[in-house]
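In: I'd like to go over a predicted model; first the sequence, then the structure.
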Amino acid sequence: MDSIEIVLAMLLAVVASAYLVRVLPVSIPLPLVQIGLGALIAAYTGHGVRMDPALFFLLFLPPLLFLDGWRIPKSGLFRDKAVILELALGLVIFTVVGAGFLIHWLIPAMPLPVAFALAAIISPTDPVAVSSIASRVPIPTRLMHILEGESLLNDASGLVCFRFAVAAALTGAFSITSASLTFVWLAAGGIGTGVLATLLVTSAQRWLSRRFGEPAGSPILVNLLLPFGAYLAAEHLHASGILAAVAAGVTMSYVELSGQAMANTRIQRSAVWDTVQFALNGVMFVLLGEQLPDIMEGARVSLGQSGHLNPWWLVLYAFAISFGLMVLRFAWVWTTLRITLYRKTRRGETAPKPPVRLLLAMSLAGVRGAITLAGVMTLPLTLSNGAPFPARDLTIFLASAVILISLVAASVGLPRLLGGMSFPAEPAEQQEEDLARREAASAAIAAVEQAQVALMQKDDECDMYPEAAGRVIALYQHRLDTTGVDNGDDARRFRKLDEAERALRLAALQAERRTVFRLARNEHISDEISRKLVREIDLVEARHKG
């Protein structure tokens, strides 16, 4: 099968997986379905896709990490920055040391530097895998923000540890000073490059739009290319391209607050990015499934490297390492939580203990994914003296097995751990939304009154403007009445009334759309008119659903 046909087959597998998860009688997480379809493609073609790790990093990770950084709630990211840094930096180093010695103890035939390299590459959690699992699991909002922030930031620390472990295996030497300085440059250089890239590109685009106008589709294409530019610039400076893509996305979210982009551009861009995210997420897991033939072949070669002949030893190693990662993660989370509670108690603050089930869920949520797979593939084939790199196939097999086990464990375990748990609502979010609605409605009413006066001055037939303004103002006055009450029962009643009104509006919009389609099918209106009307209805419906 040619490369183009394989790519088309993978995209079709992504589309098919979205329907299969709805059709299958049992609830199977979407990533596992996509891995299974990838394995079927590999079985049909007779081999997996020959994946270049550097190309894989460049094509898939920058846009996905950019989008995650763009859309992650910044209030949660900065509110829990201490916890996120503890997980993204402290937990990674703790995991590398603990899991490294565990792996070397389990498999004495694997040299200690190689064991540390394996521990380092399986230490970062994967934001794409975390998001895919979380979409089907009722994870508390704050916990989800912490997991997303951790997975976005722990890649640099894990990859730096991996790089130095591989260097130690190649040369037999390791310098903590050199490792620390390299980590600082990777992090600082990557973040700075991402921030600078977004600011420069958006400023240039804004200047060009003001001076020459905005070509259709150009802003969206520039936005799609931005994460690749940030990633490549950082890699050229020997900084972290991963952190550059994340920083570019976070910066983009602040640039958006200026409101410079046109409404139509925002709507189209959101649709394009949703499609890109769905396609790339799916293709990554399909690719993982297509690697299964090579992984199985690696498992056969790994038997001799592990010092055993029974293949069940490999299964035992994979589950032991995965379980060890969960134990290390639980120990770190429990210890840091106890320290945090102790500090709050010393300050006289009340700090309720989270349930143990939530801590266990935090341990299971450490899902590994594409970063681990692509990183482990970069292991060199030979040492500096020309000898084969020790236990390379075994390392790749174990890393791949840990990815699959973590996906299955999170997919199966998280719904059972979190099922039936009631999580307290976060009133701050509702208060912020009410404040925004009140302020927006007040500003809208003032703008309507000003526009009414201006239009009446320009038009001789001005008797209809007060009536039109009154109808528009009534909508915003209802919003003020809905969000401005303090009584709990009244607030719930108004919100329920608002939901009922929205449901009726959506039903009316659906009837409108059906009628427009029927008129177009019967050739009572042109295709151009039908597309225009349907787009207007879609935009209104999107606003009400949002």
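Out: Happy to help now that I have it. Numbering: from 1, shown residues only.
In: contacts and neighbour counts: CA atoms only from here.
Out: OK.
In: figure out how far the lengthiest helix in the chain is from the centre of its chain.
Out: Counting residues, the longest helix found in the chain (DSSP state H) is helix 176-212. How far helix 176-212 lies from its chain's middle: 20 Å, per C-alpha atoms, centre = their mean, to the nearest Å.
In: could you do stretch 372-380 as well?
Out: 21 Å.
In: with stretch 531-538 instead?
Out: Stretch 531-538 has its C-alpha centroid displaced from the chain centroid by 31 Å (C-alpha atoms, centre = their mean).
In: hang on, the earlier thing: which residues belonging to the longest helix of the chain are considered buried?
Out: Of the residues in helix 176-212, 182-183, 186-187, 189-199, 202, 205-206 count as buried by neighbour count, 16 or more other C-alpha atoms under 10 Å.
In: here's the one I want to compare it with:
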Amino acid sequence: METVSIVLVLLLAVVVSAAIARMLPVAVPAPLVQIALGAVIGLGVKLKVELDPELFLLLFLPPLLFLDGWRIPKDELLKDLSTVAELALGLVLLTVVGVGFFIHWMIPAMPLAVAFALAAVVSPTDPIAVSAIASRVSIPKRMMHILEGESLLNDASGLVCLRFAIAAALTGTFSPSAAALSFLWVAAGGIVVGVVVTLAVTRAKAWVSNRFGEETGSQILISLLIPFGSYLLAEHLHCSGILAAVAAGVTMSFAEISRQALATTRMRRNSVWDTIQFAANGIIFVLLGEQLPDIIAHAGETVRLSGHVEPWWLIVYVLAITLSLALLRFLWVWASFRLTLFRRRNDGTPPRKIAKRLLAAMSFAGVRGAITLAGVLTLPLTLNDGTPFPARDLAIFLAAGVIIVSLLAASIALPLLLHGLTMPSEPSKQVEEDRARVAAAKAAIREVERVQHALADGRGDADVYASAGTRIMDTYRERIERRTKRGEAAAQARRDGRIERDLRLAALGAERDEIFRIARDREIGSETAKKLIREIDLAEARHRV
């Protein structure tokens, strides 16, 4: 009963904190409000949440990482893949090593392996927090795509590094050669498991649906189980469950193109996943606030072991770590952009000057969020011999402090830096969208003609079918004409009567098939395909009511 009460209180706190964040006259990120409300709950309510690190990791990380991999724009990610990889892999390794040694030098009471673990959990960034901060300022789309791609990859790389750091802390030994071999198995095995599980599940689901029909609730439940299944199987095989969840999400987006679901299923599933993302992210920050008073009390004891007594040393440590992260990120972003310009100069592309505001905005956009907090809360409670894990509370406090300070700094600096900031212009997607709409309309006309003749064959009311089919096909012909001229979309024809409804559903199905086909052939990008499929799903849902 107490567990149920705790869950309900946490969910209520997430809802209330989101409402408070919208009511405030200034733009305050919702995570900060959630942390504050969680602290109020921890101090004023007799509510104590005992966090099991392994259970916490299993409940929160797989679905969040799976959803990130599922929804990230793949074409935009591939466009800036080199920049994303430099930020997500090179910067993470530099952060783990550089900041890890810095933390150990600054806080001798924290063992080197624990310092590396702390550096690993503060290396991932959170684009959701950045988009919340920049909600009142227009953020360049290409910059947001880079941040999303970086976050997806550095979540995985940072948490894999955390795994090795924890193993070193538990065993007291670390072999670079053994770690390199283990990393290959952990990374490759996790990716393979995620891909195989997702493909196997989606194929089996498609086989059953094609033969026995589709039930929306079951389809949604299956999508919820895929990240957990991938994670647990990978961990059972001693691979990375984190990478398995990410790989499962990325594979899911490609599997969706080949194996369709009903429009109702896609719409309801999107709503369910939006709710899960909102609730999971919110609960993580509320839990941080609830745990903060105890974390501060225990962290003070560790600080005294390092020769300091005053509690303000904790603030000094947080600021020092945050500044070191910002400095490393600024230098790496500058070097990455310079390398990108150098490559383009060799390709014959005219060089562009790097805007200082762009460098500063990319640096401040390295906000730490839910993944950092979820990762640090998974630190073991004890070592293998049963003794308490060294400096665990201090590590959690420092990670929480970095999250808060980075959110505050970004909420102040980003709106100023993003105002009027422009990035290199991108080609318009209107031509691509028009081409896809025309192709879908032609496929719809062919399908209406086929179904019209099939339904009217041998019946006395052929004129009714012909009239209904003509009205629908005229709508699509008008769309083709207007889209060819890049004009406004054609007004939808009137939808009345059973015959017209059947023909429209057939046409919409043909449209969807055509969009999936040209998306598989990479004639259009994933974002354009997603937009058009959603429009078709909404139209089909209206006709099926």
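Out: Everything's here; your move. In this text the structure is predicted, and so the values were computed from the model without any measurement.
In: comparing the longest helix of structure 1 with structure 2, how large is the average distance?
Out: Helix 176-212 of structure 1 differs from its equivalent in structure 2 by a mean of 1.4 Å after superposition (mean C-alpha distance after the TM-score superposition for structure 1).
In: check the mean deviation of the next helix or strand along the chain from that helix from structure 2.
Out: Later in the chain than helix 176-212 of structure 1, the nearest helix or strand by DSSP states H and E is helix 218-236. Helix 218-236 of structure 1, aligned to structure 2 and superposed, deviates on average by 0.9 Å (mean C-alpha distance after the TM-score superposition for structure 1).
In: go on, stretch 401-412 of structure 1?
Out: Per aligned residue, stretch 401-412 of structure 1 averages 1.8 Å (mean C-alpha distance after the TM-score superposition for structure 1).
In: ok, and what's touching that stretch?
Out: Under the contact criterion C-alpha atoms under 8 Å, 6 or more residues apart in numbering, stretch 401-412 of structure 1 has outside partners 28-29, 31-32, 122, 129, 133, 318-319, 321-322, 364-369, 372-373.
In: which of those fall in helices?
Out: 31, 32, 129, 133, 318, 319, 321, 322, 364, 372, 373.
In: check contacts around the second one.
Out: Taking C-alpha under 8 Å, 6+ apart, we find residue 32 of structure 1 in contact with 285, 407, 408.
In: what is the neighbour count of residue 245 of structure 2?
Out: Residues lying near residue 245 of structure 2 (other C-alpha atoms under 10 Å) number 36.
In: could you check the angle helix 176-212 makes with the helix or strand that it is a member of?
Out: Per DSSP H and E: residue 245 of structure 2 is located in helix 241-258. In terms of direction (axes from the mean of the first three to the mean of the last three C-alpha atoms, to 10 degrees), helix 241-258 of structure 2 departs from helix 176-212 by 30 degrees.
In: give the aligned range of the next helix or strand after helix 241-258 of structure 2 in structure 1.
Out: Moving toward the C-terminus from helix 241-258 of structure 2, the next helix or strand (DSSP H and E) is helix 263-305. Mapping helix 263-305 of structure 2 onto structure 1 (TM-score structural alignment) gives residues 263-305.
In: quick one: which of the ones in helices among the contacts of stretch 401-412 of structure 1 has the most company?
Out: Counting neighbours by other C-alpha under 10 Å, the top entry in these is residue 31, with 29 neighbours.
In: isn't that residue right next to residue 132, touching?
Out: Yes - with contact defined as C-alpha atoms under 8 Å, residue 31 of structure 1 and residue 132 form a contacting pair (6.9 Å).
In: turn the ones in helices among the contacts of stretch 401-412 of structure 1 into JSON lines, columns for distance to residue 447 of structure 1.
Out: Supplementary listing: these in JSON lines, determined by distance: C-alpha to C-alpha, whole Å:
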{"residue": "31", "distance to residue 447 of structure 1": "48"}
{"residue": "32", "distance to residue 447 of structure 1": "52"}
{"residue": "129", "distance to residue 447 of structure 1": "45"}
{"residue": "133", "distance to residue 447 of structure 1": "44"}
{"residue": "318", "distance to residue 447 of structure 1": "64"}
{"residue": "319", "distance to residue 447 of structure 1": "63"}
{"residue": "321", "distance to residue 447 of structure 1": "62"}
{"residue": "322", "distance to residue 447 of structure 1": "59"}
{"residue": "364", "distance to residue 447 of structure 1": "51"}
{"residue": "372", "distance to residue 447 of structure 1": "53"}
{"residue": "373", "distance to residue 447 of structure 1": "54"}
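In: thanks again, I'm all set now.
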